[in-house]
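**Student:** predicted coordinates and the sequence they were generated for:
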Amino acid sequence: TIIAIIIIIAIITIIAIIIITVIITIITRKARFETSLLVQSWKLSYSDIEMVSAKGSKKGSSVSVSMKYVCTHGKAYTCLGTATQQQIFSDVGYYRGVLVAIKHIRKEHVQVSREILLEFNQLKDIAHDNLNVFVGACTEPPNICLVWHYCNKGSIQDIIMNDEVKLDAVFKLSFLMDIAKGMIYMHKSHLHSHGNLKSSNCLVDSRWLVRITDYGLPSFSSGQFFDESEQDAYRRKLWTAPELLRENIPPKNGSQKGDVYSFAIVAYEIITRSEPFPFDLMTARDAVNRVRNGESIPFRPCLPETTDVGKAVLDLLRACWHEVPEHRPNFNQVRTVLKRQANGEINIMDSVLNLMEKYAYNLEEIVEERTQQLLEEKKKTDRLLYRMLPSTVAEQLKIGRTVKPESYDQATVYFSDIVGFATLASDSNPMQIVDFLNDLYSCFDVIIAQHDVYKVETIGDAYMVVSGVPVRNGQRHAAEIANVSLDLLSSVLSLRIRHRPNIQIQLRVGIHTGPVVAGVVGLTMPRYCLFGDTVNMAARMESSGKPLHIHVSKQSYIAISEIGGYEMTLRGEMNVKGKGLQTTYWLHGKAGYTKPLPPLEL
């Protein structure tokens, strides 16, 4: 009996100790909890934030702005002048060295109640890869604001409205999967739901990971005054579920099924890269009212028949924005469908690395192909350049050297024109003249390419050729010009004018041998020109000659005679303008020359 009494007393004592311990533990935990509420570890001082100025830099730094523009939604974008050209999509600053986004709360003052303290305390415990990190809040007017980690790619809305960003199916499915995973965690947490899910609240960080923001704190955020138009107020409701639109006082934190509806609208924006409703045909107020009214066929965004993310995702969207909340899937089911469609989990960085790896395999082949294309383009450019300038001169200009004028002791210059060209031009229209000269000079260009000569220029019907310049060829320059003269004269016998086929082209040729100076003139469309009395004399030989004859000066006659084999006849002395009496000759043949030539008329 005594032993039983002792045992009972011991049991009672143990139970009492346990009860007392539990009570003390509960009291201690509650005290600690109350203490943590009073500590307000989430509270920040606005002065501790180094604001990024309007010029895109921290106070006191030298970083400058390189670009600023305004998007279609009226949000200002500023580009920091860093090596990565970082875009700033909201009010930002640096808090303890970390770039943060600042969301201003439109209130004149905030009464920090126990309910608000509980909200902040809960928010500090949230940690998930797809939920943006809450840094803290400032509650002192006029700088009442929330501070979040900054995501430098902007929001989903910013990305889908930027045509320069290319989004394939992998990116779109990855964005949807990230949102679904973040919402799964949120719905299982003490937050229970988001209540304000929309594309502008889905941010994208530097690793292209979607982080949901602006969650929690319904009491702290409520009661704000918005200086906005009626259309802007309705635009904020485009992502709200119809059952919540119909409530006079909807829940501050929304509902889980309402979040699923909001997800469907965001998914539509991502898939189609467009706004939820066609605002060129209706206003935001009309769209919200039609969703709220619950038409016989519920009003929703118009889905495309096909998409790069697959038909299963389109069916998922239809289920997510179902009129009846109970018929909408939860986010676990949403993730399952997306995972099946993507053949597993998606990681954007892994996808990018895989693409880079595939590209690396083909890089050598691509580089070789591009190099070959570059060489072909260079050859085309060089061919065009060599047609405009001598190759030796062109090579010097390509390497940036100045081409100095050069003297040549001996060269032979050829001049020719068309007798009666002025009359022909007056009887023809400009297009006919262009066609005629093009036919004539194309024929001449083919012939001179077979000889060691260089075409200096063409002016109207005048055609000028030289040999011995820019490449010296000893004594052959006179023979080369003599050969060209005979070939060109022979060619015009069979060449006909398209619009005057019965007219014989009357080519008149003059050649002269002597010293010249050659050089490049001009920077824009540079010309390789000849200068000196030899050029003038060759022009005089041409102008004082006869149609279908080759007029040769005495100097050219001597140079050609030294080579031998050419048929030349004395014309006699004639008065050459500026030169006085000059002995000149006719060149009318060559030993073994078989091409037809016009008869010599003395």
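**Tutor:** Structure received.

**Student:** CA only for contacts and neighbour counts going forward, please
**Tutor:** Will do.

**Student:** where exactly do the helices run in the stretch 1-150 of the chain?
**Tutor:** Taking DSSP state H, counting those that start in this stretch as the test, the helices found in the stretch 1-150 of the chain are 2-39, 114-123.

**Student:** winner for burial among these?
**Tutor:** helix 114-123 (a mean of 17; mean count of other Cα atoms under 10 Å).

**Student:** that one packs against which elements?
**Tutor:** helix 2-39, helix 218-221 (3 or more Cα pairs under 8 Å, 6 or more residues apart in numbering; DSSP states H and E).

**Student:** who's in contact with Cys443?
**Tutor:** Shown here is Cys443, whose contacts under the criterion Cα atoms under 8 Å, 6 or more residues apart in numbering are Ser491.

**Student:** host element of it?
**Tutor:** The secondary structure element spanning Cys443 is helix 430-448 (assigned by DSSP states H and E).

**Student:** use this one as the comparison:
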Amino acid sequence: MLVSVCYSNMHSIKLTKENLVELVQMKELQHDNLLPFLGACTDDHKICYVVQYCSRGSLQDMLSDYSKKLDWSFKFSFVMDIVKGMTHLQKSFVKFHEKLTSNVCMLDNRWVVKITGFGLKKFRSLPKFDETTDDYYRDLLWTAPEILRSNDQQSSSPAGNVFSFGIICHEIVFRKYPYQDSGLSAKDIIQRVMHSADGIFRPAMSPHKSPSVSPSMLELIQLCWHENPANRPTFENISKVLLKLNKTNVNIVDNMLEKLEKYANDLEKIVEQRTEELVGEKKKTDLLLNSMLPPFVAEELKAGRRIEPKMYQSATVYFSDIVGFTTLSSQSTPMQIVDLLNDLYGAFDDTISRHNVYKVETIGDSYMVVSGLPQVTERHVVEICNMALDLLGIVKTFKIRHRPEMTLMLRIGIHSGPCAAGIVGHTMPRYCLFGDTVNTASRIESTGQALKIHMSTAARDQLLQFPGYVIELRGPTELKGKGKMVTYWLVRKKATTDELE
């Protein structure tokens, strides 16, 4: 059996004979609509009591969950369960419930209401809120006016329980929190309820919002919260009235089973809707993952398979950055730089999608792209060179929002050679490239010039296999950590006449 452990904020309790007798009586108090008391712990700083667990939570929680469809059969069942439980409770040694609210009416897995929160006053927590808070007054919304006017607002009476029941019935019928339509604060509501000289103040009745409810039921609710406690019916009389209202004379359990079937159908619709939403979110996740990793790598990771590092014999690596970016950053706000990079790399991303390349990463103003891996192609140098020419064309016409008169000075470096690639990291996996080819490509870029495409000899030799490009010799170039290397400028395609400046 699953249980709920209810802890008290009291630090200690003195077990008197009276308390022990009450514990025994509580254990013996059994009814289908009262939550069974199972035991208590009286150790200092660990004071608690144990009751049966109710999987569907409180009635208040259920009523506020509008995704659950509750027709009158369900509502009537809840009302009858409370009446039966309170009838038995008031005949017992407890006499009355000190704090009857929809929050102490629990629902088990069979949709049966079980009342809790009665008896064991010595074990229960001290008031959670002080009188200066709105929460304190919100806790009193079910309390009868005569109790509110007394010196002990935390107590009640048999007639006070009937008043509280009337408020709960209103919650059940209209599925609204007490006094929800009043537009007043909880404190103002309590003041209005207490001072009847200003007129009787109760939750608003809206029969048109619940047409399935009998007018007799609404009259019963109003009778339950009558200003004069003597004019309120007893729970036994309430039970008789409710039985007359149940004209169908159908067993409530059978009726509930029928409604449960309808509820199950509603759940199926909700599950179907949630499934569609889940599929939509999965597509978004897949798109995001595919933008971070090569598609085949993303699929392998989603399948839970390990991605082994792989060596590629030939690939072409592209690096670019913006000359003078540090100076531009110092003269701009952070948001202006964010907008600049977002606009620029958005245009770059659209362009590279038309080429057989993979964007490895962007760090600040640095942009790194590769071709030839993870999708192997013999035309990798062509793909990178065509892409580089396109990106250079974009930069020449690109307008910086906050500096429209300024031209971005893009510097590009290209190198071809063997390269290793693999997944690094678990929390945020990245597809990374390793090897001398990557380092050389970075050096080629850093020793280049603005608005020019700088190529290594290896990249130039591979590109010569594909006629149609104008390449100029730059000559020996000092590369950090590499010494001197003969490098070249990629000028244009022979089919075009727009030479690089």
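**Tutor:** Now that the structure is in, tell me what you want to look at. What you see is a predicted model; the values in this text were computed from it and never measured.

**Student:** elements contacting the helix or strand just after the helix holding Cys443 of structure 1?
**Tutor:** Going down the chain from helix 430-448 of structure 1, the next helix or strand is strand 454-459, by DSSP H and E. Judged by 3+ Cα pairs under 8 Å, 6+ apart, strand 454-459 of structure 1 is in contact with strand 462-467, strand 527-531.

**Student:** give me the buried positions along strand 454-459 of structure 1.
**Tutor:** If you call a residue buried by 16 or more other Cα atoms under 10 Å, then strand 454-459 of structure 1 has these buried ones: 454-457.

**Student:** can I get the helices of the stretch 1-150 of structure 1 in TSV including distance to Leu495 of structure 1?
**Tutor:** As requested, those are arranged in TSV below (distance: least, Cα to Cα, whole Å):
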stretch	distance to Leu495 of structure 1
helix 2-39	104
helix 114-123	93
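
**Student:** show me the contacts for whichever residue in structure 2 pairs up with Val509 of structure 1.
**Tutor:** Structural alignment (TM-score structural alignment) places Val509 of structure 1 against Ile412 in structure 2. Counting by Cα under 8 Å, 6+ apart, Ile412 of structure 2 makes contact with 318-321, 388, 445, 448-454.

**Student:** identify those among the residues you listed that sit within helices.
**Tutor:** For the contacts of Ile412 of structure 2, the ones inside helices are 388, 445, with DSSP state H as the criterion.

**Student:** which of the contacts of Ile412 of structure 2 are buried?
**Tutor:** The neighbour-count test (16+ other Cα under 10 Å) applied to those identifies 318-321, 388, 445, 448-454 as buried.

**Student:** which parts of stretch 238-246 of structure 2 are buried?
**Tutor:** In stretch 238-246 of structure 2, the ones that count as buried by 16+ other Cα under 10 Å are 238-239, 242, 245.

**Student:** could I get the helices and strands packed on helix 114-123 of structure 1 as a markdown table with distance to Leu530 of structure 1?
**Tutor:** Shown next, in a markdown table, are those (distance: least, Cα to Cα, whole Å):
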| stretch | distance to Leu530 of structure 1 |
| --- | --- |
| helix 2-39 | 93 |
| helix 218-221 | 85 |
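
**Student:** nearest to Glu377 of structure 1, of those?
**Tutor:** Nearest to Glu377 of structure 1, of all these, is helix 218-221, at 63.0 Å by Cα to Cα.

**Student:** list the buried ones in that closest one?
**Tutor:** 218, 220-221.

**Student:** and it, which stretch of structure 2?
**Tutor:** Following TM-score structural alignment, the aligned partner range for helix 218-221 of structure 1 in structure 2 is empty.

**Student:** tell me the first helix or strand C-terminal of the biggest helix by length in structure 1.
**Tutor:** In terms of residue count, the longest helix belonging to structure 1 (DSSP H) is helix 348-388. Moving toward the C-terminus from helix 348-388 of structure 1, the first helix or strand encountered (DSSP H and E) is helix 391-398.

**Student:** show me the contacts of Ile412 of structure 2 that map onto strands.
**Tutor:** Counting by DSSP state E, the part of the contacts of Ile412 of structure 2 found in strands is 318-321, 452-454.

**Student:** the helices and strands packed on helix 114-123 of structure 1: which one's closest to Asp308 of structure 1?
**Tutor:** Taking those one by one with Cα to Cα, helix 218-221 is closest: 37.3 Å.

**Student:** what packs against that closest one?
**Tutor:** Other helices and strands packing on helix 218-221 of structure 1, by 3+ Cα pairs under 8 Å, 6+ apart, are helix 114-123.

**Student:** how about a cut-off of 6 Å?
**Tutor:** Contact partners of helix 218-221 of structure 1 among helices and strands, from 3 or more Cα pairs under 6 Å, 6 or more residues apart in numbering; DSSP states H and E: none.
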